[in-house]
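J.: Sequence and predicted model, in that order:
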Amino acid sequence: MSRHKSFTVKSLLIIQLFVVLFTGSCAKKGFVTESVRPELYDIKSELPASTHKRNPTFLVYGDHRPSWRVQEGFLDKRNWSRKRLFLFPVFLPVLLFNAIFGGTAYLRHVPDLGSEMRRKVLNQIYDEVRKGDIDFIAHTGDIVENGTYHTQWEDFLIEAVVEKPVMKLVPYYPAPGNHERHNEQVYGRHNYDTVFPNSRFYTKKFKDVILIFLDSGLIFDPKGDFSSLTVQDSLYRKYLVSGPDSKKSSWLEEQLASAQEKYKIILIHHPLFSYGKHSRDWDETLGMNLEQKRRELTQLFMEYNVQLIIAGHEHYYEHNVLNYLKEGKNYNMHILVTGGGGTPVRPLISFSKVDKWLDMDMHYGYEVDMVNRAEEYHYCIVSVSENGINIEVIKVDDGEIENKIILDEFLVQ
């Protein structure tokens, strides 16, 4: 099977090189400010001061980026299972289509998958915002497939500013994802800061809740955007957790220590605990001392009684609860993973493997309960009151708000 696939891949690469030559030029990296109309990104949308004096209702979603047909189709290992290979003649036309046209799009740096569901999600969000009950939108990252390409930012802005202008109706607050490439020093940082100025580490405060937005790119660096792991680690110490030998608190430690609000919500792209494709990211070599950093962040959040972490990265919905004991009292921290914003959702991992990972986390000292999960496109509506944080998870099917289905609903206190 491996030799068959290897020969097929090599043959198709040769075909794709000819297709690229005869179908058009490749997308190029570039600056948003040089290639995108300013009216698309120069949007100064901020909440009125009166809103900060009360508790908000906001909409949150994540993983809205387009994807690659060749990755989700041809290179998906499920398509190369023994069962599929036995029926190879049946699947051959689909595989060839995904390989040739999807591979060509990949070589040209033009994402070619996910447009339909991304637009349906955005259409339903737009209708939700137009009802007038949403104060702002929060995003858990992966807005574009590769933030070094100005054309991808332009596509996103046309969708969110022109076609379904949610960014003109309410403020739009992101936590950067790894696909934004915002730590790439030439194009990535420039483009992200142009579209979302001052949006890597920041807070939004209201009557009973503080929202703290974090850049988990200081932990994970899969593309090698930092000049060295040492530079990345020093920034982690400056902004996230200072470490026992530091004489100065980190930015995050200062925000948590000074927070007077009853509820604390963290928004970050990479979840501390999830049980999908990226469950073991904290064990891998995508950064320096990852398991240690997860423990440091978890302990910091427990120290200051953070009630809710909202993350993305996994392309589906998941709700986990971390239980812990502090000063003789039982506490829990909710981890909401909302990654169904339009990027192709991923299949759920088997319960047997999830149980194995839960046992592994228990071995590390984390008592995590998986409460719910769903392989669905969705967004969440978060309503804060003095009695708690209510989360409503809305399924997106046909993109019509009249047909919306509630996937899950729970209260955080």
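T.: Looks like it arrived, so ask away.
J.: C-alpha only now, for contacts and for neighbours.
T.: Will do.
J.: show me what contacts the nearest residue to residue 307 once chain neighbours are set aside?
T.: Closest residue to residue 307 in three dimensions, ignoring its sequence neighbours and counting by CA to CA, 6 or more residues apart in numbering: residue 333, at 4.9 Å. Residues in contact with residue 333 (CA atoms under 8 Å, 6 or more residues apart in numbering) are 302, 305, 306, 307, 308, 309, 321, 322, 323.
J.: Show me those residues that map onto helices.
T.: For the contacts of residue 333, membership in helices holds for residue 302, with DSSP state H as the criterion.
J.: that older thread, just checking, the residue nearest to residue 307 is part of a strand?
T.: Yes - counting by DSSP: H, G, I helix; E, B strand; the rest coil, residue 333 is part of a strand.
J.: filter the contacts of residue 333 to the buried ones?
T.: Among these, those classed as buried by neighbour count (16 or more other CA atoms under 10 Å) are 302, 305, 306, 307, 308, 309, 321, 322.
J.: Spell out the secondary structure type for residue 392.
T.: Of the three states, residue 392 takes strand according to three-state DSSP.
J.: Take this one as well and set it beside the first:
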Amino acid sequence: MFKLSFIMAAILCSSALSANEPVVYKDALYQQQKIARLTTLPNSLNFMVIGDWGHNGHFYQKEVAHQLEIAMYQTDADFIVSTGDNFYPNGVASVNDPLWQSAFENIYHGPHTFEDWYVVLGNHDYLGNAQAQIDYTAKSQRWQLPARYYSKTFALENNEHVLMVFLDTNPIQPEYKTREKYRSTQGQSYQTQLDWLETQLAGSNAKWKIVVGHHPLYSSGKRFGRNQGLRDILEPILERHNVHAYIAGHEHDLQYNQPKNSKVAHFVSGGGSEARFVKQREFTRYAEATPGFLSISINGETLTMSAINHLGEVRFNTEKHLDK
């Protein structure tokens, strides 16, 4: 019964969007479609996390984009994080590839999704021209991918800060070293990136430290059991420098994983257009095979995460305190 209701609701949502395209966003629409149970912290930095979205409008990409716009308005969010696999199946060919319009600009066209997008590269992005996605930063006002890896510090109240480090996990991923399909990921020294990561984390006095990469270190989804190699490389660095959260995509679902004896929260947001199966594991706090995205709110003491599906439902809420 739940599955049937879910399908019918998705069909109705999809039909409504199709019938009214292009959607005209007005104040009345935001109020009518307000997302219940979606809140923010006082004096907070607010942002959305979406990944694995670039399916040229297919699957549930348009529905997720619509709810992303509603959530951005409702939370007065500051920016959007993209966890990679920005264009399927094979990235983009150039900064003038038509996919920029059909899979990005024309999909995320609401006024509140025209905030900054802080982007990382996924494995599918490397099957095309990864450099073109970096170069698009100079062409777009909102697309922020200045280099294959970079960092950004955001201000909170009382002169406190959030450090966000955006990684390119593709050259670090051990299994790609022997896969012909991903040879293009190996044209750079991953050790140079790891040294840079250590420097960024060690040199920051930010109250919160968050690292973003495409590949998860823990997964309750399709790739459960296949993350150990990357985890062995990155997890000791995250633990050593008291990173509070690691955010990834790659898995086409929404997850929150919390390994035992670790203070690092592991969030996965890869449901930007389609969904794959998940299963409860020993470290799973939440995992759902649903299209959607995450909403994150941070202030001086607390981080909250809400998982939102393509129907505008908050499916899960959690909070993390700075000292826990």
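T.: Right, received. Where do you want to start? Remember, it's a predicted structure, so these values are computed and weren't measured experimentally.
J.: now for the residue nearest to residue 307 of the first structure: what does it line up with in the second structure?
T.: When the second structure is aligned by TM-score structural alignment, the residue opposite residue 333 of the first structure is residue 264.
J.: Residue 261 of the first structure and residue 54 of the first structure, how far apart?
T.: Residue 261 of the first structure sits at a distance of 12 Å from residue 54 of the first structure (criterion: CA to CA, to the nearest Å).
J.: Give the residues shared as contacts by these two.
T.: Each of 206, 207, 208 lies in contact with both residue 261 of the first structure and residue 54 under the rule CA under 8 Å, 6+ apart.
J.: neighbours around the second one, how many?
T.: Residues contacting residue 207 of the first structure under the criterion other CA atoms under 10 Å number 18.
J.: For the buried ones among the contacts of residue 333 of the first structure, work out which two are farthest apart.
T.: Greatest spacing in those, by CA to CA: 305 and 321 (13.4 Å).
J.: could the buried ones among the contacts of residue 333 of the first structure go into a markdown table alongside distance to residue 277 of the first structure?
T.: A markdown table is the format used below for those (distance: CA to CA, whole Å):
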| residue | distance to residue 277 of the first structure |
| --- | --- |
| 302 | 26 |
| 305 | 28 |
| 306 | 26 |
| 307 | 25 |
| 308 | 22 |
| 309 | 19 |
| 321 | 19 |
| 322 | 20 |
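J.: residues near the nearest residue to residue 275 of the first structure once chain neighbours are set aside, how many?
T.: In space, residue 275 of the first structure comes closest to residue 354 once its chain neighbours are excluded; the distance is 6.1 Å by CA to CA, 6+ apart. Residue neighbour count, defined by other CA under 10 Å, stands at 17 for residue 354 of the first structure.
J.: Surely residue 354 of the first structure and residue 273 touch.
T.: No - contact criterion CA atoms under 8 Å: residue 354 of the first structure and residue 273 do not qualify, at 11.5 Å.
J.: Spell out the residue ranges of the strands in the stretch 51-200 of the first structure.
T.: Taking DSSP state E, counting those that start in this stretch as the criterion, the stretch 51-200 of the first structure contains strands spanning 57-61, 136-139, 172-174.
J.: And the ones you listed: which comes nearest residue 85 of the first structure?
T.: Closest to residue 85 of the first structure of the strands of the stretch 51-200 of the first structure is strand 57-61 (CA to CA; 36.9 Å).
J.: what does that closest one correspond to over in the second structure?
T.: The counterpart of strand 57-61 of the first structure in the second structure, using TM-score structural alignment, spans residues 46-50.
J.: how about the counterpart of residue 146 of the second structure in the first structure, what does it touch?
T.: Under the alignment (TM-score structural alignment), residue 146 of the second structure pairs with residue 198 in the first structure. Contacts of residue 198 of the first structure were listed using CA under 8 Å, 6+ apart, and none were found.
J.: quick one: the helices in the second structure?
T.: According to DSSP H, the helices that the second structure contains are 2-19, 27-32, 61-75, 99, 130-135, 190-202, 228-240.
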